[in-house]
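A.B. asks: the sequence and its predicted three-dimensional model are supplied below.
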Amino acid sequence: MKKIFLPLVFALFGAICPLFSQTPQFPIVQGYGGIYEIPDATERPDPSLEYNVLIDLSTPGDNPKEISRWVDNIARMMNLHGLAGVPKERLKVKVIVHGGAIFTLLNDENYAQRNEVNNPNLPVYEALQQAGADIMVCGQSLIVRNLKTSDLWPEVRVSHSAMTAITTYVPQGYILLKF
């Protein structure tokens, strides 16, 4: 039994270790949304296609002192396409932020008043914007939460509502992802 078990353990270890020893890659969104190459993947994005993606971001982060995994997931989605060879120019991403996720867009001053730290999400939003993502906030969510645009990251665009952003872009061929 030991003669069979030990080689099996070494074989499994040899197969799994390269997956864990990889360094995260950031092909489109620099510094955020790190992803890994999957050499055995047979299903991959097609670099010749145009990808139009609308992210419906309403889930708040788990810990306000850390980057929201949902905000970082937008960067991951973009980087996964980039790693598969999709050029940045063929990846059109729009993000509509509403609900509890709206607080990820607070400027540092307002975020620190609520959470005692600067907003860790703002550098991610800046990197997303530099990578070509269009970041919007729901105007209705602003009113319901007694926020003003001056309370937010200055680069965000205000949408009439999240619902109208969705009903505007989905008929234009944008795929809807809910985070």
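C.D. replies: Thanks, I have the structure now.

A.B. asks: contacts and neighbour counts: CA atoms only from here.
C.D. replies: Noted.

A.B. asks: distance of residue 148 from residue 138?
C.D. replies: 11 Å (C-alpha to C-alpha, to the nearest Å).

A.B. asks: with residue 112 instead?
C.D. replies: For residue 112 relative to residue 138 (C-alpha to C-alpha), the value is 22 Å.

A.B. asks: of these two, which one has the most company?
C.D. replies: Neighbours were counted for residue 112 and for residue 138 using other C-alpha atoms under 10 Å; residue 138 has more, 21 against 15.

A.B. asks: burial of the nearest residue to the more buried one once chain neighbours are set aside, as a residue count?
C.D. replies: Spatial nearest neighbour of residue 138, chain neighbours left out: residue 161 (4.5 Å); criterion: C-alpha to C-alpha, 6 or more residues apart in numbering. Neighbourhood size, residue 161 [other C-alpha under 10 Å]: 19.

A.B. asks: and residue 110, which of the three is it?
C.D. replies: Following DSSP: H, G, I helix; E, B strand; the rest coil, residue 110 is assigned to helix.

A.B. asks: and here's the other structure:
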Amino acid sequence: MNFNSIEFIKINTTFLWIILVSNYIIAQDWETPIIKGYGEVKFFEQAASQLNKQLDYKLIFDIKSNQIKNGINKGLWTIARTLNLFELSGIPRKKIELVASIHGEATFITLNSNAYQDKFGRDNPNSNIIQQLNENGVKLYVCSQANSSRNINNGDLNINVIPALSGIAVLSNHLLQGFILMPN
């Protein structure tokens, strides 16, 4: 097979373009612009489905698992990722309202440092992210029914967590107010 110079240049140019684009995508760093150190994201400007800057985002997260992601509760990590994606997408903060209903196996993540230390013999790995989420407007509710069944008093809770009558009350009230339930 005999290639002429123009065909060779076209093939090489196409190959070089593929390498450059691939390297850009691969080399793009993970970012945590809002919740520092948690919920790492990469922004892809050319991705087909983007967040819409015109919409109001009212989202509720049902956190009931004690599953871990990068050393913290996976549900909290997911909320951090959501906020970080909104930031990189340019969604105005006034258009974002995030709430979490924490109950079931996840209840212990809401303990303050002393109570967590007493229960598990170590610092609560979720304390920092809970504080950052609170500082960025996320409302974190914990089910008082779950607290009671685990002998947790309100004085044992992280100050950035709000005791609610129940997880059911938090979820149903917010869903009826137009919040969208986010998968976890």
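C.D. replies: That came in fine, so what should we check first? Note that the coordinates shown come from a computational prediction; the quantities given were computed from them, not determined experimentally.

A.B. asks: returning to that earlier point: residue in the second structure matching the residue nearest to residue 138 of the first structure?
C.D. replies: Structural alignment places residue 161 of the first structure opposite residue 166 in the second structure (criterion: TM-score structural alignment).

A.B. asks: quick check: that match touching residue 143?
C.D. replies: Yes: taking contacts as C-alpha atoms under 8 Å, residue 166 of the second structure lies within contact range of residue 143: 4.2 Å.

A.B. asks: find the centremost residue of the first structure, please.
C.D. replies: Closest to where the C-alpha atoms of the first structure average out (C-alpha atoms, centre = their mean) is residue 74, at 1.4 Å.

A.B. asks: verify the stated contact: that one with residue 32.
C.D. replies: No: using C-alpha under 8 Å, residue 74 of the first structure makes no contact with residue 32, being 9.2 Å away.

A.B. asks: what's the match for residue 126 of the first structure in the second structure?
C.D. replies: By TM-score structural alignment, residue 126 of the first structure lines up with residue 131.

A.B. asks: thinking that match is in contact with residue 160, fair?
C.D. replies: Yes: using C-alpha under 8 Å, residue 131 of the second structure is in contact with residue 160, at 6.2 Å.

A.B. asks: higher neighbour count, these two?
C.D. replies: residue 160 (19 against 16).

A.B. asks: in contact with the more buried one, which residues?
C.D. replies: Contact partners of residue 160 of the second structure, counting by C-alpha atoms under 8 Å, 6 or more residues apart in numbering, are 130, 131, 134, 140.

A.B. asks: and if you look at residue 131 of the first structure?
C.D. replies: With C-alpha under 8 Å, 6+ apart, residue 131 of the first structure has these contacts: 28, 29, 30, 88.

A.B. asks: so where in the second structure does stretch 94-106 of the first structure end up aligned?
C.D. replies: If you align by TM-score structural alignment, stretch 94-106 of the first structure falls on residues 99-111 of the second structure.

A.B. asks: residues in contact with that stretch: which ones?
C.D. replies: With C-alpha under 8 Å, 6+ apart, stretch 99-111 of the second structure has contacts from 59-66, 73, 116, 124, 126-127, 138-143, 146-147, 156-158, 161, 167, 170-171.

A.B. asks: and for stretch 52-65 of the first structure?
C.D. replies: Contacts for stretch 52-65 of the first structure (C-alpha under 8 Å, 6+ apart): 67-71, 74, 91-104, 115, 117, 119-120, 162, 166, 169-170, 173-179.

A.B. asks: just checking, which of those belong to helices?
C.D. replies: 69, 70, 71, 74, 115, 162, 166, 169 (DSSP state H).

A.B. asks: which helix or strand lies directly C-terminal to the helix or strand hosting residue 14 of the first structure?
C.D. replies: Following DSSP states H and E, one finds residue 14 of the first structure within helix 2-20. Following helix 2-20 of the first structure in sequence order, the next helix or strand is strand 51-57 (DSSP H and E).

A.B. asks: name the residues of that following strand that come out as buried.
C.D. replies: 51, 52, 53, 54, 55, 56, 57 (16 or more other C-alpha atoms under 10 Å).
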